[in-house]
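In: okay, structure incoming, though there's no sequence with it:
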């Protein structure tokens, strides 16, 4: 997510008590969370083609879900991403704030949703850039099937996920159920989401969302 000129009050994830409203709100967050602290437009990230899962890529079997615990850190070694994770809760208006622009290298976890390692799809979101520099998920579109995503949880345990596919969902053709819903019943899954496509300066938004999907394949103890 990046900066753009918008009316005050936009740029937040609007949600509610039902799953349908949650999905709509997350979509809105993906569309609208491009407000930065100023009014200038950020550079574009370029058009991105969906990677999907190339033929012949062998992926490990899913393991049984773990007890649900909140995330503390996320690491994607193949991309050089290592970042703290903070929960984003509802404010008085029923909105979930994305990570603040003062913390561009922090990932947000939707704390009212699935906890990483538990059955369901846990949602991690991050900005792609700010007005002046790349942010935490700037390189997310370079993820490839088979890559490992390690989530360190509050008890020090690590839930290890394997990337299943990478897709780009245009803003005008966004399937919230496909993006945010679990693909396999009772499986522990992970979604890592940021803005993608090109930056539409007139609208003040990116034209798409990059969505990396992964599923639980291992666990262990933190070495640090």
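Out: Thanks, I have the structure now. Keep in mind it's a predicted model, so treat the numbers as computed, not measured.
In: when you work out contacts or count neighbours from here on, use the C-alpha atoms and nothing else.
Out: Noted.
In: distance check, residue 56 against residue 30.
Out: Using C-alpha to C-alpha, to the nearest Å, residue 56 is found at 32 Å from residue 30.
In: the helix or strand that contains residue 198 - contacts with which helices or strands?
Out: Using DSSP states H and E, residue 198 sits within strand 188-200. The helices and strands touching strand 188-200, judged by 3 or more C-alpha pairs under 8 Å, 6 or more residues apart in numbering; DSSP states H and E, are strand 120-125, strand 157-170, strand 205-221.
In: okay, one more to line up with it:
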């Protein structure tokens, strides 16, 4: 965990430097350049690719934020994703510490930040692949606006989010606040993040980040 902890659910933004470190920590997780599935996580081009909101896709109204509760599981039915969630902090270099590759089917939640369902933007991160196989967020770049994301929380509730934006941000022209900061003040939001673009064997990392944005639209108890 970071030296200066923030209360869960506070929803404060990181500084620009911390956001940039988070980006590098996510897509430079120590993978050595090797043959494997990790040559590309999405058919994207350029520095930024956006799906946006297709015409004719109605999105439901936002639900009021709810009391904080730790996430335990995340599901995206349209992508076949169903995975446990574990809290993660920052490593010694100040980058977000993802689940180890031995748990590549597990999603990490930045535990010093917002809890899903509370006001602010909560961060969920996951590997796109390992050196030998696809990982938990391998299909994340194919998410589309209108898709449902379910987060089971420690209080027994299921926070239901609706995807409203899917973007791929290149490292060279990365705007951290635009990618990870809250889009609407007072709303409960979710960011699901993994690596994207292409795998750069020279650096041992990916050239971009996939960022799926969603907002709270319902709660089931």
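Out: That came through fine. None of the values given here were measured: they were computed from a predicted structure.
In: hmm, back to that, nearest to residue 46 of structure 1, out of the helices and strands packed on strand 188-200 of structure 1?
Out: In terms of C-alpha to C-alpha, the element of those nearest to residue 46 of structure 1 is strand 205-221, at 10.0 Å.
In: ok now that closest one, how far from the chain's centre?
Out: Mean C-alpha position of strand 205-221 of structure 1 versus that of the full chain (C-alpha atoms, centre = their mean, to the nearest Å) differs by 6 Å.
In: surely residue 144 of structure 2 and residue 163 touch.
Out: Yes - if you go by C-alpha atoms under 8 Å, residue 144 of structure 2 and residue 163 touch, sitting 6.8 Å apart.
In: which of these two has more neighbours?
Out: Neighbour count, other C-alpha atoms under 10 Å: between residue 144 of structure 2 and residue 163, residue 163 has more, with 24 against 21.
In: tally of neighbours for residue 15 of structure 1?
Out: With other C-alpha under 10 Å as criterion, residue 15 of structure 1 counts 22.
In: cool, and residue 67 of structure 2?
Out: Number of residues near residue 67 of structure 2 (other C-alpha under 10 Å) recorded here: 11.
In: measure it to residue 180 of structure 2 for me?
Out: 21 Å.
In: ok, which stretches of structure 1 are helices?
Out: 19-32, 176-180 (DSSP state H).
In: which residue in structure 1 lines up with residue 28 of structure 2?
Out: Alignment note (TM-score structural alignment): residue 28 of structure 2 maps to residue 32 of structure 1.
In: and that match, how many neighbours?
Out: 23.
In: right, and it touches residue 205 too?
Out: Yes - between residue 32 of structure 1 and residue 205 there is a contact under C-alpha under 8 Å: 6.4 Å.
In: for residue 83 of structure 2, what are its contacts?
Out: Counting by C-alpha atoms under 8 Å, 6 or more residues apart in numbering, residue 83 of structure 2 makes contact with 73, 74, 75, 105, 106, 107, 136.
In: residue 162 of structure 2 versus that one, what's the distance?
Out: Distance check for residue 83 of structure 2 against residue 162 of structure 2: by C-alpha to C-alpha, it reads 18 Å.
In: and residue 19 of structure 2, by the same measure?
Out: The value you get for residue 19 of structure 2 to residue 162 of structure 2, if C-alpha to C-alpha is used, is 24 Å.
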